[in-house]
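Visitor: okay, sequence plus prediction incoming.
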Amino acid sequence: MKIHLTSVFVDDQENALRFYTDVLGFAKKHDVPLGADRWLTVVSADEPDGTELLLEPDGHPAVKPYKTALVEDGIPAASFAVDDVQAEFDRLRGAGVRFTQEPLAMGPVTTAVLDDTCGNLIQIMQSE
C-alpha cells in the first residue's frame, strides 16, 4: 500500500495553483472543472507519477475553524521533504515567502515552516 493522493484545504484554488507551482516548484497534474471548483492536483516536478496533492476548496463549514486553529497553534497542515532546508528557506524567502519558523535542527531532522498564502502553514523538512 502507498499514498496516492492527499490534500490541503485552500481558500483560493487559482492562488494556490500559482503558489504551489510558481513559488514552491510543483507541477500541475490534473485540472478538471467541477462546477464552481476544480479537481486540481499538483505533483513533485521530479516525480510526475508520484503522490498527488489535491488543492481542495475549503468551503465545508468545518474546514475554516480547523485551519484557523492549526495556524493559531503553529501546526503545519502538510510537510514536504527537501534536500537542504537552509537552501530552500533562502530561495523561498528571497521570493517573498513568509516563514513562521526559520530552519531549526531537531535531532536527525531540520525543519522550517512557511505560510502558503492559502490559509495554511506548511513545513519543509530535511532528514540527515
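Guide: Everything's here; your move. Residues are numbered from 1 along each chain as shown.

Visitor: please make it C-alpha for all contacts and neighbour counts, starting now.
Guide: Noted.

Visitor: hmm, what's the outermost residue in the protein?
Guide: residue 35 (24.0 Å; Cα atoms, centre = their mean).

Visitor: second structure follows, compare the two:
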Amino acid sequence: MDISIHASFLPQDDPDAALGFYRDILGFEVRNDVGYGGMRWITVGPAGQPTTSIVLTPPAADPGVTDDERKVIAEMMAKGTYGGIVLATPDVDATFERVQAGGADVVQEPIDQPYGVRDCAFRDPAGNMIRIQQRA
C-alpha cells in the first residue's frame, strides 16, 4: 500500500491568533481559509511540503457534539490536553529560539530525552501541545 499523511486536525478557538502562531511564528504557508456560519477552518502547512497539512478547526464544530461535550472540550483545551502534534526540524535549538522570541508559551526548553531524541515543547494559542524534535 502507498499511504501518506495528508492532513491532521487541531482545534483553534481564535483564528487570528492561530494564524499568528502557525504562519508568522512557525513560518507555515496558509493553504486555505474557509469561513462558514461564523466559524473558520484554516489549513496550513510547511513550505516545500504541499501534500502535508494541518487543518485548524473550530472546536466541537460537529453538530453531533452535545453542549456537555463542548464544555469538556473547552476545559481540555484550556489545560492543553485536547490536541497536539509533533514536528521536526534540522536544528531544534535555533527553532526553539525563534518560536520563543515570537512569544509562544514555552512548556519545555530543548533537552536530550532518555528515549533518544532532542526536543522542546510549546503550547499554541488554543492550548495544543506542539512538540518540536531534532530531525535525525
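Guide: Ah, there it is. This is a predicted model, so every value here is computed, not measured.

Visitor: follow-up on the earlier one: quick one: map the residue farthest from the centre of structure 1 onto structure 2.
Guide: By TM-score structural alignment, residue 35 of structure 1 lines up with residue 37 in structure 2.

Visitor: and the gap between residue 18 of structure 2 and residue 125 of structure 2?
Guide: Applying Cα to Cα, to the nearest Å, the value for residue 18 of structure 2 to residue 125 of structure 2 is 6 Å.

Visitor: look at the counterpart of residue 119 of structure 1 in structure 2 and give its secondary structure.
Guide: Aligned by TM-score structural alignment, residue 119 of structure 1 pairs with residue 127 of structure 2. Using DSSP: H, G, I helix; E, B strand; the rest coil, the three-state assignment for residue 127 of structure 2 comes out as coil.

Visitor: list the residues that contact the closest residue to residue 127 of structure 2 other than its chain neighbours.
Guide: Once flanking residues are discounted, residue 127 of structure 2 sits nearest to residue 80: 4.5 Å by Cα to Cα, 6 or more residues apart in numbering. Residue 80 of structure 2 makes contact with 123, 126-129, according to Cα atoms under 8 Å, 6 or more residues apart in numbering.

Visitor: so which bits of stretch 18-29 of structure 2 are buried?
Guide: Buried residues in stretch 18-29 of structure 2, defined by neighbour count with 16 or more other Cα atoms under 10 Å: 18-19, 21-23, 25-29.

Visitor: which of those lies closest to residue 118 of structure 2?
Guide: residue 26 (18.3 Å; Cα to Cα).

Visitor: in structure 1, what residue corresponds to that closest one?
Guide: In structure 1, the residue matched to residue 26 of structure 2 (TM-score structural alignment) is residue 24.

Visitor: if I look at its match, how far off is residue 44 of structure 1?
Guide: 10 Å.

Visitor: one more: residue 54 of structure 1?
Guide: Separation of residue 54 of structure 1 from residue 44 of structure 1 (Cα to Cα): 12 Å.
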